[in-house]
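*Asks:* fold the following.
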Amino acid sequence: MKLGVLGTLTINDVEVAEILTAPKPRSVLAMLMLEPGRAVSTASLIQELWDERPPRSASTTLQTYVLQLRRMFRDISPAGGGSPADALVTRVPGYLLQADHTEHDLSAYETLAEQGQKHLEQGDNERAEELFSRALELWRGAPLSDVRPGPLLYPQICGLEESRLAATEMRIEANLRLGRHREVQGELTVLVGSYPLHEGIRVKHMLALFRAGRLSAALDSFHEYRHRLVTDLGLEPSPRIRGLQQAMLCFDPMADSLAILDRVASGASR
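*Replies:* Prediction:
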């Protein structure tokens, strides 16, 4: 049974929202789909659905939602040999969704991203870039985009978005190490617009511009970052990014860009 959470909820490539139109049963399903093979407690599900003000009928209503989910699983056609009819089981202290982790997009993403990080740390940039690209291709949009998050799902969604951004940043770093600065310039410009105060993204934006021989644009990026940082947060840039700015004023763009990247990655300042 294929489970998808990196976008809208899908089961065997079927959009769950087409079957479950009510938001609360989808929230229950999302909680279970984020951790297949692990029991999610009844208390956690009730907290997610009603926060600190559950109705007296909360337990009974939750059981009704679980019955709806079980009927949905029975109606879903198998995507292969197995039947999802008995996928949702009662398991102390709550409910458990039985599924193969290899058919779970989040599990597959996390495995690929972890492998990519290891290869990046080992200096195998080509392989790292390939693994991060494969991991990011699994995303179909914002995670759980058809679910109304409560107090437990919301931080998990934020964590997934942060993980996606980190994987994107590491893929770009691998490309920069491979000399593909021109290929990532446009993507970095978009990311800087979306995350103007993200230091790692800004550093890579400056490096890509610098390597392309656009020293003035790279310095403009730094000054725009500093202005936003001071104006929005009352902070000055870190020694790391200030060291990069100074290094750019002293080094030849093509001859010394790798040395600059190494210094920036290690957090050293000039």
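
*Asks:* all contacts plus neighbour counts: C-alpha atoms, from now on.
*Replies:* Noted.

*Asks:* could you find the closest non-adjacent residue to A58?
*Replies:* Counting by C-alpha to C-alpha, 6 or more residues apart in numbering, A58 lies nearest to I46, which is 6.7 Å off, once chain neighbours are set aside.

*Asks:* the one you found: neighbour count?
*Replies:* As a burial measure, I46 scores 19 neighbours (other C-alpha atoms under 10 Å).

*Asks:* quick check: it vs P151, distance?
*Replies:* 11 Å (C-alpha to C-alpha, to the nearest Å).

*Asks:* please apply the same query to H227.
*Replies:* 34 Å.

*Asks:* give me the buried stretch members for the helix or strand hosting V192, please.
*Replies:* Element membership of V192 [criterion: DSSP states H and E] is helix 181-194. Residues of helix 181-194 classed as buried by neighbour count (16 or more other C-alpha atoms under 10 Å): H181, V184, Q185, L188, T189, L191, V192.

*Asks:* and of the residues you listed, the nearest to Q98?
*Replies:* L191 (37.3 Å; C-alpha to C-alpha).

*Asks:* so that closest one sits against G200, correct?
*Replies:* No: applying C-alpha atoms under 8 Å as the test, L191 and G200 come out as separate, 10.7 Å apart.

*Asks:* flag every buried residue along the helix or strand where V89 lies.
*Replies:* Taking DSSP H and E as the criterion, V89 maps to strand 88-91. Within strand 88-91, the residues scored as buried using 16+ other C-alpha under 10 Å are L88.

*Asks:* again with stretch 233-245
*Replies:* Within stretch 233-245, the residues scored as buried using 16+ other C-alpha under 10 Å are P237, R240, I241, R242, G243, L244, Q245.

*Asks:* please provide the structure for the following sequence as well, for comparison with the first:
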Amino acid sequence: MDIFVLGPMEILAAGVPITPTARKPRQLLSLLLFHIGQKVSNEKLIRGVWDDDPPQTAHATLQTYIVQLRRRLKNPVGSESATAKDILTTVDDGYMFVLPDGRFDLMEYRRLSRQGSAALKNGDLTQASQLLHDALSCWRGEALSNVRLSGLLQSEVQRLSESRVRTIEYCIDADLRLGGHREVLEDLSRLCAENPLYENLQLEYMVALYRSGLRVEAMNVFHQVRSEMVEHLGLEPSAALRRLNESILRADDSLDHVFPETYLGVDPQILGSVSAEKGVSL
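*Replies:* Below is the predicted model of the structure:
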């Protein structure tokens, strides 16, 4: 079975599409897949489908949706040993989705991202870059783009989007260390335009511009970020951005070989942590 949620939801069993078409079963399955291999309580599933306004028949209707999902899984599961109830199993007061043989893009993304981050922390830059690029290639667009998101699902998707941005940061950091400053310029330009208040990306963009011989453009980025922050947040840029801008003004020789986290003053493993209030766009 092949499951895809990093983009439009799509479920394939032995090559046969079995993705639910009805809205609420699709929401129910999405929540189960986000917690694959873990029990999701009936109460949480009901919240994930009806938010804070469930009908009086919510528990009975939930069981009906589970039966419908199992019916879709019943025939083309692709494994004689795996039945629909083995895959979508009842656990105490909830349900759990157990992945049979196959591919699940979210699990693959998390594994590659975790391995890539560890390689970056250990200084294995080539391996880190490869793993992190592979992790990002798992994405085919906005997660669950063909699912109407309840409040609970929206929170899950938001956390996943923030994880994706952190992975992008680690990937760009690895590429900058490997001398790929010109190669990352296009992606950084787009990401920084979409996230003008996301300071870590702006910092990496300034470093990449400077190393590409675009010193004036790097300083312009700082002034644009400062203008946005003062106007929208009433704040000055962080000390990290100010230090980097001062180094660019001096044409500091160290800029040719230091890494972005030198200015941030943090371990690269936590590079990219920002408050959700700033907003992240991909």
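
*Asks:* re earlier: redo the buried residues of helix 181-194 of the first structure as a markdown table? Include distance to S266 of the first structure.
*Replies:* Shown next, in a markdown table, are the buried residues of helix 181-194 of the first structure (distance: C-alpha to C-alpha, whole Å):
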| residue | distance to S266 of the first structure |
| --- | --- |
| H181 | 20 |
| V184 | 22 |
| Q185 | 22 |
| L188 | 21 |
| T189 | 24 |
| L191 | 22 |
| V192 | 22 |
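
*Asks:* which parts of the first structure are strands?
*Replies:* 3-4, 10-11, 14-15, 40-41, 88-91, 94-97 (DSSP state E).

*Asks:* report the central residue of the second structure.
*Replies:* Nearest to the geometric centre of the second structure sits R164, at 2.7 Å (C-alpha atoms, centre = their mean).

*Asks:* check the spacing between the nearest residue to P25 of the first structure once chain neighbours are set aside and S27 of the first structure real quick.
*Replies:* Closest residue to P25 of the first structure apart from its sequence neighbours, by C-alpha to C-alpha, 6+ apart: Y65 at 5.3 Å. Computed as C-alpha to C-alpha, the Y65 of the first structure to S27 of the first structure distance reads 10 Å.

*Asks:* list the contacts of V92 of the first structure.
*Replies:* Counting by C-alpha atoms under 8 Å, 6 or more residues apart in numbering, V92 of the first structure touches A39, S41.

*Asks:* from D146 of the first structure, how far off is it?
*Replies:* When V92 of the first structure is compared with D146 of the first structure (using C-alpha to C-alpha), they lie 28 Å apart.

*Asks:* equivalent analysis for E183 of the first structure, please.
*Replies:* For E183 of the first structure relative to D146 of the first structure (C-alpha to C-alpha), the value is 33 Å.

*Asks:* check L88 of the first structure too.
*Replies:* 21 Å.

*Asks:* ok, the buried residues of helix 181-194 of the first structure vs G123 of the first structure, which is closest?
*Replies:* Among these, and counting by C-alpha to C-alpha, the member closest to G123 of the first structure is H181, at 17.4 Å.

*Asks:* pretty sure the closest one sits against A208.
*Replies:* Yes: H181 of the first structure is within contact range of A208, at 4.7 Å (criterion: C-alpha under 8 Å).

*Asks:* where do the contact lists of these two overlap?
*Replies:* With C-alpha under 8 Å, 6+ apart as the test, H181 of the first structure and A208 reach no residue in common.

*Asks:* the longest helix seen in the second structure vs helix 185-194, what angle?
*Replies:* Secondary structure of the second structure per DSSP state H: the longest helix is helix 151-177. For helix 151-177 of the second structure against helix 185-194, the angle by axes from the mean of the first three to the mean of the last three C-alpha atoms, to 10 degrees is 140 degrees.

*Asks:* average offset of helix 151-177 of the second structure relative to the first structure?
*Replies:* In the superposition with the first structure, the aligned residues lie an average of 0.8 Å away from helix 151-177 of the second structure, counting by mean C-alpha distance after the TM-score superposition for the first structure.

*Asks:* before we move on, what about stretch 127-134 of the second structure?
*Replies:* Looks like 0.5 Å for stretch 127-134 of the second structure (mean C-alpha distance after the TM-score superposition for the first structure).

*Asks:* coming back round to it: so which of the buried residues of stretch 233-245 of the first structure belong to helices?
*Replies:* R240, I241, R242, G243, L244, Q245.

*Asks:* returning to what we had before: which one's more surrounded, Y65 and S27 of the first structure?
*Replies:* Legend: neighbour count by other C-alpha under 10 Å for Y65 of the first structure and S27, higher for S27 (22 against 19).
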